[in-house]
Each structure stands twice: as C-alpha cells, then as structure tokens.
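# I'd like to go over a predicted model; first the sequence, then the structure.
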Amino acid sequence: SLGDLQANLNDISARYGKDVVVAETAYPFVLGDADGWGNLVGLPGQLVAGYPATPVGQAANQRDVLSIVRAVPNGRGLGAFYWDATWTGVAGNGWDPADPTTGNAWENQALFDFDGRPVPAMDVYRR
C-alpha cells in the first residue's frame, strides 16, 4: 500500500541515515492492451484501491507516490523514477530486441497513450 511505502521510506532513511528514491514506479492509464501481448496489470483486481485505470487515476497515483517521497523527514526523499515511461505498444518495440514479433506487458502503464500522446501523469513529473 502507499501507507506501507511511506513507512518503509521513512524507516530506511532514518535507520541508515541515507537519502531514498523510489527506483521504479508505474501505474496503468487503462486496462486495455495495444499489442496483443497481455499486460502485467490488466484486471480490475490488480489496481490500488482509489486509483482507477484511467489517465486521471494514473496521474493521481503518481502524484501521491511523489508526495510520499517528498514527505520523507529531513528532505531525504529525493524522487522517483518511472518505469518504462516510453515503452508503448509499437510493432518491433517488444521485450526481445532479437524478435520483433514480441510485445510488451507495460504499454498500458506508459506515460503515452496508445496513440502516442502524453497522458496527464506526464505533468506530475514536470514539477
């Protein structure tokens, strides 16, 4: 849960006296699939409560993740890195570079929609 994320970041930072980052985060803007490969998150039961798989839900989730990082005491939360923000469902852009017929399981969590347009979560990272 996001509460667990906050507790763990706070604990790690305090316990070890270190700055912290969220090294990989992502959230879907839709449950649909663009490349026929199947997605890592593709079912309603896989979603975090309160964050629908919509462009607005994705942006809200990422805004809250970044707020959690900013709330780490003593300014020790440095930021977050979005996982595969540009891995869209484009032919030849699959997980196996040697096999252009492969797809990817992340395109519904990219920061670009299935038509290549930036989604609202992109604005969260501009701040």
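Okay, I see it. Numbers count the residues shown, from 1 in each chain.

# contacts and neighbour counts: CA atoms only from here.
Noted.

# what's near enough to touch the residue nearest the centre of the chain?
Centrality entry for the chain: nearest residue to the mean C-alpha point is residue 26, 1.0 Å, by C-alpha atoms, centre = their mean. Residues near residue 26 by C-alpha atoms under 8 Å, 6 or more residues apart in numbering: 62, 82-83, 85, 109-110.

# structure B:
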Amino acid sequence: MSRGVPFDVIGVSHYIYWHGSVASLQANINDLAARYGRPIVVAETAYGFTLAADDSEPNIFNSSLQQAGGYPATAQGQADALRAVINAVKAVPNGRGLGVFYWEPTWTAVSGNGWDPANPSSGNGWENQALFDYGDRALPALAVLGTA
C-alpha cells in the first residue's frame, strides 16, 4: 500500500503443519481483511491422507508434519483439516472470505512423470496430499473442497 499498487484481493498460503493452527490463520486473515478492506483467499493449502508413499520419492508430508498439523493422516483427517481451513475463510467478517485453493489436488504418483523435467523418474513428494487415493478414487476432502 505504501507504494500505491492497487489490488483487489489478498491471497495467503496456509499449511497448518508449517504455518500454524487454524486459529492463527483465522486471526491473520481477520486482521488482513479489516486492515486493508479487501477480500481474502487461501491461495494454497494441503494435508496428507496417509503417511505411506506411492513411489520412490520421499513424501514432504510425514509423521512430524502430521503431529504439527494436529489431524491424523487419514482420509477423514485430511477432510477435517481442509474443512477447518474453509470454515476459517468463511468466518472472515463482512463476507470478505472468498475461498480456498487446494495445492496440487491431482498430483498423484505416475510412473515416468516426476517433479523434475530433466529426470522423469524423479517421483513425486506430494502424492499423499492429493485428493485422490492410490487407487485413483476421490477422497472425502474433494467433496469438502466443493463447499469452499
């Protein structure tokens, strides 16, 4: 604002296992909306549905991050974590909570399609946070995302 750049929306990233609790997210986005008078989106979030891997690449979401996040690494835990983030955004005063974007909801492990374009066999460190299980079935969190 001090540089006079106009903007319409404020976007924040919030992974509860890295950035803190849903209560801290709520306090932050309420403050931002009140201070700047702009709508808020959570531009990226994700949570694991399992600690198991589906390829050879170590997953970013692991038991330490599960503990930090406070939800179990289960299909229901993933749905509950996402629901909590969505509810925080919906609770922003004056209707300024716009919505939530899920980071890489379809990034499942596919042989020969790794994260590194120079090394197709590099694997995927995010597949346990996708919204589809290792049998390519939609997880409950996908329906929760539809309520955002």
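Sure, I can see it. Just so it is clear, the structure is predicted and the values come from calculations on it, not from any experiment.

# TM-score for this pair?
With the length set by TM-score structural alignment, normalised by the length of the first structure, the two chains reach a TM-score of 0.95; 125 aligned residues with a C-alpha RMSD of 0.9 Å.

# From the contacts of residue 26 of the first structure, which land in helices?
residue 62 (DSSP state H).

# Spatially nearest residue to the aligned partner of residue 40 of the first structure in the second structure (excluding sequence neighbours)?
Residue 40 of the first structure maps onto residue 60 in the second structure, with residues paired by TM-score structural alignment. Closest residue to residue 60 of the second structure apart from its sequence neighbours, by C-alpha to C-alpha, 6 or more residues apart in numbering: residue 125 at 5.5 Å.

# Give me the neighbour count for residue 72 of the first structure.
23 (other C-alpha atoms under 10 Å).

# I figured it hits residue 6, correct?
Yes: using C-alpha atoms under 8 Å as the test, residue 72 of the first structure is close enough to residue 6 to be in contact (7.4 Å).

# picking up where we left off before, quick one: what's aligned to the residue nearest to residue 60 of the second structure in the first structure?
Matched across to the first structure, residue 125 of the second structure falls on residue 105, judged by TM-score structural alignment.

# Onto which residues of the first structure does stretch 90-104 of the second structure map?
Mapping stretch 90-104 of the second structure onto the first structure (TM-score structural alignment) gives residues 70-84.

# Can you point out the buried residues in that stretch?
By neighbour count on 16 or more other C-alpha atoms under 10 Å, the buried set for stretch 70-84 of the first structure is 70, 72, 76-77, 79-80, 82-83.

# same question, stretch 56-66 of the first structure
For stretch 56-66 of the first structure, by 16+ other C-alpha under 10 Å, it's 57-62, 65-66.

# Return the member of the residues you listed nearest to residue 17 of the first structure.
The closest of the buried residues of stretch 56-66 of the first structure to residue 17 of the first structure turns out to be residue 66 (C-alpha to C-alpha; 20.2 Å).

# And the closest one, how far from residue 25 of the first structure?
The gap separating residue 66 of the first structure from residue 25 of the first structure is 10 Å, by C-alpha to C-alpha, to the nearest Å.

# Now for the two: what residues contact both?
With C-alpha under 8 Å, 6+ apart, residue 66 of the first structure and residue 25 have common neighbours residue 80.

# Now for the residue lying closest to residue 63 of the first structure once chain neighbours are set aside: which residues touch it?
Nearest residue to residue 63 of the first structure in three dimensions, chain neighbours excluded: residue 124, at 5.9 Å (C-alpha to C-alpha, 6+ apart). By C-alpha under 8 Å, 6+ apart, the contact list for residue 124 of the first structure reads 59, 62-63.

# Same list, these, but as JSON lines with distance to residue 120 of the first structure please.
Formatted as JSON lines, these follow (distance: C-alpha to C-alpha, whole Å):
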{"residue": "59", "distance to residue 120 of the first structure": "6"}
{"residue": "62", "distance to residue 120 of the first structure": "10"}
{"residue": "63", "distance to residue 120 of the first structure": "10"}
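
# List just the nearest of those residues to residue 118 of the first structure.
residue 59 (11.4 Å).
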